[in-house]
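J.: Please find the sequence and the predicted model below.
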Amino acid sequence: MTLRPMGERALLAEVDDLARVLELHAALAARPPAGIDDLVPAARTVLVVFDPARIAPAAVRRWVLSAAGADRDAVPPGPLVGIPVRYDGADLDETAALLGIRPVELVARHAAAEWTVAFTGFAPGFAYLVSDDWALDVPRLARPRTRVPAGAVGLAGEFAGAYPRETPGGWRLIGTTDAPLFVPDAPEPVLLTPGARVRFVPEPARISAATGGDPAGGGPDATEASSPPGFPSAAHAPEALRILAPGAFATVQDLGRPGRAALGVARSGALDRAALRVANRLVGNAESAAGVEIALGGLRAVAERDTWVAVTGALADLQIDGRAVDAYTPLLLPAGAELSIGVAHAGARFVLAVRGGVAVPESLGSRATDVLASLGPPALRAGDVLHVGEPEGPVPPVDVFPWSVPAATVEVSLAPGPRADWFVPAALRTLGAATWTVSGDADRVGIRLDGPTLARVRHDELPSEGMRPGAIQVPPHGRPVILLADGPVTGGYPVIAVVTDATLDRLAQARPGDRVRFRGA
């Protein structure tokens, strides 16, 4: 086993094959010490995420090494989960022909195998299943679909899997399931967790009623009856602000969902966590309360009642009923008054805190909107009403809170990445010496930087492995991509370095055309 650093808060334990991944992950998950925040199995690695304030990195390494030497027979088998499936997939016949067998034989082999959840990723609840009973290698589609429906059962390479929700995908579809693969509000939201054993149980295709109604009894009006309501709010929470214009892109964010990467769920939450914490403190909220993150400004809102607010983050002209007001200070917005946040002059994201915190239902313990996983409330629209909860304390008597204008050149510090040896020795020097430009491909998922090419010495495929916010992946084009809070929890591009957690928030204020410098490369 090889231990590789993934920044200053995680390490990557690399083993020989997927079977050893399953054994190591099970051994680690059996007795994690205090300070271990997440364990993310992947194709050849287990990512171990820890809090260095609670456990020393050396202690983490000793624990992982001791788990690797544990008795393999001591690891109990995971729970057995039955997945009902109708073998009606669009690619069933073609896949069987590619493998040189009949469709009925492909179905029989798939249903007879006992599968194991090796790891999750790609989307929350999407499980990569492997089986010792399955010796077939299924090629992916040459042209991935832009839309794979929820419940589709597919094959790719050595893996089987089922799509928890509608996404793009290149797997070959052989069936359909109605199993609840991912239910965000359930006590156990993910049905197929790492280590679980899975059996696919064939069921006959259902025949729709001649009227076109749902054979389960929903009827032709079921879709209309279940249409989504307006912007969600917590039950009985008072109204505070009505959105007149949301700006370019505004979402509800708190401090996110840490510790759920093994389920395929990203941390998410505010990109500028410091700005959220300060804004909440200025209106008497707990630092973790939900606020509104606004990209590039342009938000306008009217108070439904007397409401304290605070605006932090980027720089723009702020007004209440046309009167200029200050950022980073508590602002009393009288009932009927309009708050206006202008277009950002510097920086990219604002945080709007409302006294009591934005009250929307929690998904997986957080109110944050995850744009990649479609968790949390939708992006704000004109007409949405923000409800609020109970504040934690009084509004502080603050006249001035020290802050600085976000700079056009963002400087961040680096910690070692696990795959620096995939690059020529000069690549790390280039990473630190160059001044990079933020491209137009910059959002809550990640930032692609324009600049010199980071040359590689290895060009083979990297098996999927755990990722972290701040990880700097380098795709084949050679330009770095920095993963942010909504980024995927696993990925297949080598990580040359990782932005330190202490400086990661600065990237929230990087806008297209701004410059980025790395320190410590």
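T.: Received, thanks. The structure displayed is predicted, hence computed values, not measured ones. Numbering: from 1, shown residues only.

J.: contacts, neighbours, all on C-alpha from now
T.: Fine.

J.: Enumerate every residue touching the residue nearest in space to the middle of the chain.
T.: The chain has Ala266 as the residue nearest its centroid, 2.7 Å off, counting by C-alpha atoms, centre = their mean. Counting by C-alpha atoms under 8 Å, 6 or more residues apart in numbering, Ala266 makes contact with Arg257, Pro258, Arg260, Asp370, Ala485, Asp486, Gly487, Pro488, Val489.

J.: secondary structure class for it?
T.: Here Ala266 is coil, with the state taken from DSSP: H, G, I helix; E, B strand; the rest coil.

J.: how near is it to Val40?
T.: In this structure, Ala266 and Val40 are 11 Å apart, going by C-alpha to C-alpha, to the nearest Å.

J.: quick one on the thing from earlier: name the nearest of the contacts of Ala266 relative to Asp514.
T.: Using C-alpha to C-alpha, Ala485 is the member of the contacts of Ala266 that sits closest to Asp514, with 19.7 Å.

J.: Tell me how many other residues crowd the nearest residue to that closest one once chain neighbours are set aside.
T.: Ranked by C-alpha to C-alpha, 6 or more residues apart in numbering and with sequence neighbours excluded, the top spatial neighbour of Ala485 is Ser268, at 4.3 Å. When neighbours are counted by other C-alpha atoms under 10 Å, Ser268 registers 27.

J.: same question, Pro469
T.: 25.

J.: repeat for His387
T.: 24.

J.: Which parts of the stretch 251-400 of the chain are helices?
T.: Counting by DSSP state H, counting those that start in this stretch, the stretch 251-400 of the chain has helices at residues 273-282.

J.: and Gly170, how many residues sit next to it?
T.: 18.

J.: next, the one to line up against it:
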Amino acid sequence: MRGVRILPFGDRALLVEFAGLTDTIAATALLEQHPIDGVIDVVPGARTVLVRLGAGRGGLTALEQRLARLFAELESPTVGAGEVPAPADRVVRIPVAYDGEDLAAVAEAWGCSVDEVVRRHAATEWVCAFVGFAPGFPYLVPIDAEPLPAVPRRATSRARVPAGAVALAAEYCGVYPRESPGGWQVIGRTDAPLWDTGRATPALITAGTRVRFTPVMGGAGGAPGPAGRSVSQESSIATPGNSGQDSGARTSFPEKRHAPSTHGAASQSVRVLEPGALTLVHDLGRPGLARLGVGASGAFDRAAHRFANRLVGNDEGAAAFEVLLGGATIALPAGAWLAVTGASGTVTLDGVAVPPAVAVRAEREGAELRLGPAGRGVRYSVAVRGGLDVPAELGSRSRDTLAALGPAPLAAGDTVTLANEVAGPIPAVDLFATDAVLASATELTVRPGPRRDWFTDASWERMLHEAWTVSARADRTGIRLDGPSLERQPEAVGRELPSEGMLTGALQVSPDGVPTILGPDHPVTGGYPVIAVVTDDARDRLAQLRPGDPVRLRLATGRP
């Protein structure tokens, strides 16, 4: 394989860059066929594959050597972006009503009529290069030797693109699995179920899947579909094919399943009296599903989450509450043990002060745990002995706020059953290194990102030596930093970055020079260059940053 570059992506991942999309698809398949020990996620992009190591699962030098040997064995020729080979064993048909708001704009960009846009789009056979942005969102490219003309994104992104929207941007076609913001040009709609966690494979379209779009009634020009069916009637036609031939057989999927309950007949439960600004349930997330467009999510402050669980004798990965800013009140059963870590503020149990990072016991039924406003930090972690028994989705009880996966945010009156994820007795002593309370800025150590060379040396020095401030735009998806502008190299100004894999802690820089540090609910792929990545051991500090907090970025020493 020619033209391969292996780029650093912080201290736990490498980004492998290829000359074309064909090599990216082939390399992703090779990694699936020959898994590497310690690798917990592989994220294909338009021209890259992001390979992520688990914590304590080896170093990047050994991973780089293993990847270089693996890809040296791949002898398929490199071809252009439009010359994408079709896999032989899977095809999906998607019914579309071509009545999108941007049909006229696409027709103008292509220099043809609206009817011709519909004809050309439906006549094209597509293949899924990768899945990103949101769970089940496919990035489709034409298989045809002469691809369709590129379509620019909208000048202004829409705040709401409905589920089922069929849209174009650059050389890609995509289908929105759920309502979300978006800047792609919408040309039609479908009710084909792009995403369903009740299926064995939740994403209808995955990397390598061939796709054909079928016009149905309601589109531009009034072109009816087969037998004049509506979109809803046609959606059942989305089926797999065999040996490259379309199949009329329908796909059968298993019934929706949840993880079995771990509590017995005498289960206890806690009740949310007041949820405060935002109370979520989290465990340590769902890594390993990026190929479906699903991020890891999980507790933002992983160290605080693990510590709270240890204090009450739980397994470290047991589900617990994550409470934003305080203001929450939770009623506990008699005899329940609990611990509060993370943010600090006034915390009481039935009016008696609860010391931080200490296990305490509720002495009566309905004992009220009150979390006052956080005086330092942003997120409390509250663990109750046994853990929280809520339905798991894709193997995790975590709420992904961007993808809308996992248990919904808790509301007043909600009852949560306690599980039995107990690892042992409540420890008499637990040692945990905590950050000292400082008046100065929070320090975050970083390592170079894969697109460091897009930025000037002066920008790199400003990033590391000037002060930053956390902006009001900070949540679980990302933390925007206010400060100096990070300027690109002249040759990178106005340059578009093909979508590539992202990780929590990545410092994406938008075209205006403003960096955003990605949080645990970030999109799986992104199109802004990553100049640096927060190290894994500093990542938990991101969870406790609040608007207005000063931040300093420091280059990590030593090899990852």
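T.: Structure received. All values reported here derive from a predicted model rather than from experimental measurement.

J.: In structure 2, what residue corresponds to the residue nearest to the centre of structure 1?
T.: Using TM-score structural alignment, the partner of Ala266 of structure 1 in structure 2 is Gly295.

J.: what's the answer for Ala43 of structure 1, then?
T.: Using TM-score structural alignment, Ala43 of structure 1 sits opposite Ala46 in structure 2.

J.: What strand or helix carries that match?
T.: Using DSSP states H and E, Ala46 of structure 2 sits within no helix or strand.

J.: Provide the aligned range in structure 2 for stretch 169-178 of structure 1.
T.: Per TM-score structural alignment, the counterpart of stretch 169-178 of structure 1 in structure 2 is residues 182-191.

J.: if we can go back for a sec, how about the contacts made by the residue nearest to Ala485 of structure 1?
T.: Leu255, Gly256, Arg257, Pro258, Ala368, Thr369, Asp370, Ala485, Asp486, Gly487.

J.: Any chance of those residues in JSON lines with distance to Ala335 of structure 1 and neighbour count as columns?
T.: Listed next are the contacts of Ser268 of structure 1 as JSON lines, based on distance: C-alpha to C-alpha, whole Å; neighbours: other C-alpha atoms under 10 Å:
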{"residue": "Leu255", "distance to Ala335 of structure 1": "29", "neighbour count": "24"}
{"residue": "Gly256", "distance to Ala335 of structure 1": "31", "neighbour count": "24"}
{"residue": "Arg257", "distance to Ala335 of structure 1": "34", "neighbour count": "20"}
{"residue": "Pro258", "distance to Ala335 of structure 1": "36", "neighbour count": "16"}
{"residue": "Ala368", "distance to Ala335 of structure 1": "27", "neighbour count": "30"}
{"residue": "Thr369", "distance to Ala335 of structure 1": "28", "neighbour count": "26"}
{"residue": "Asp370", "distance to Ala335 of structure 1": "31", "neighbour count": "28"}
{"residue": "Ala485", "distance to Ala335 of structure 1": "35", "neighbour count": "30"}
{"residue": "Asp486", "distance to Ala335 of structure 1": "35", "neighbour count": "26"}
{"residue": "Gly487", "distance to Ala335 of structure 1": "39", "neighbour count": "27"}
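
J.: what's the match of stretch 169-178 of structure 1 in contact with?
T.: Contacts of stretch 182-191 of structure 2 (C-alpha under 8 Å, 6+ apart): 94-103, 105-106, 151-161, 164-169, 219, 231-232, 235.

J.: now with 7 Å?
T.: With contacts defined as C-alpha atoms under 7 Å, 6 or more residues apart in numbering, stretch 182-191 of structure 2 is touched by 95-103, 153-154, 156-161, 164-169, 231-232, 235.

J.: what ranges do the helices span in structure 1?
T.: 18-30, 57-68, 92-99, 103-112, 222-225, 273-282, 425-433, 501-504 (DSSP state H).

J.: and Ala179 of structure 1, which of the ones you listed is closest to it?
T.: Closest to Ala179 of structure 1 of the helices of structure 1 is helix 103-112 (C-alpha to C-alpha; 15.5 Å).

J.: Measure the mean distance from that closest one to structure 2 post-superposition.
T.: On superposition with structure 2, the average gap between helix 103-112 of structure 1 and its aligned counterparts reaches 2.7 Å (mean C-alpha distance after the TM-score superposition for structure 1).

J.: Identify the residue of structure 2 aligned to Pro194 of structure 1.
T.: That one, Pro194 of structure 1, aligns with Ala207 by TM-score structural alignment.
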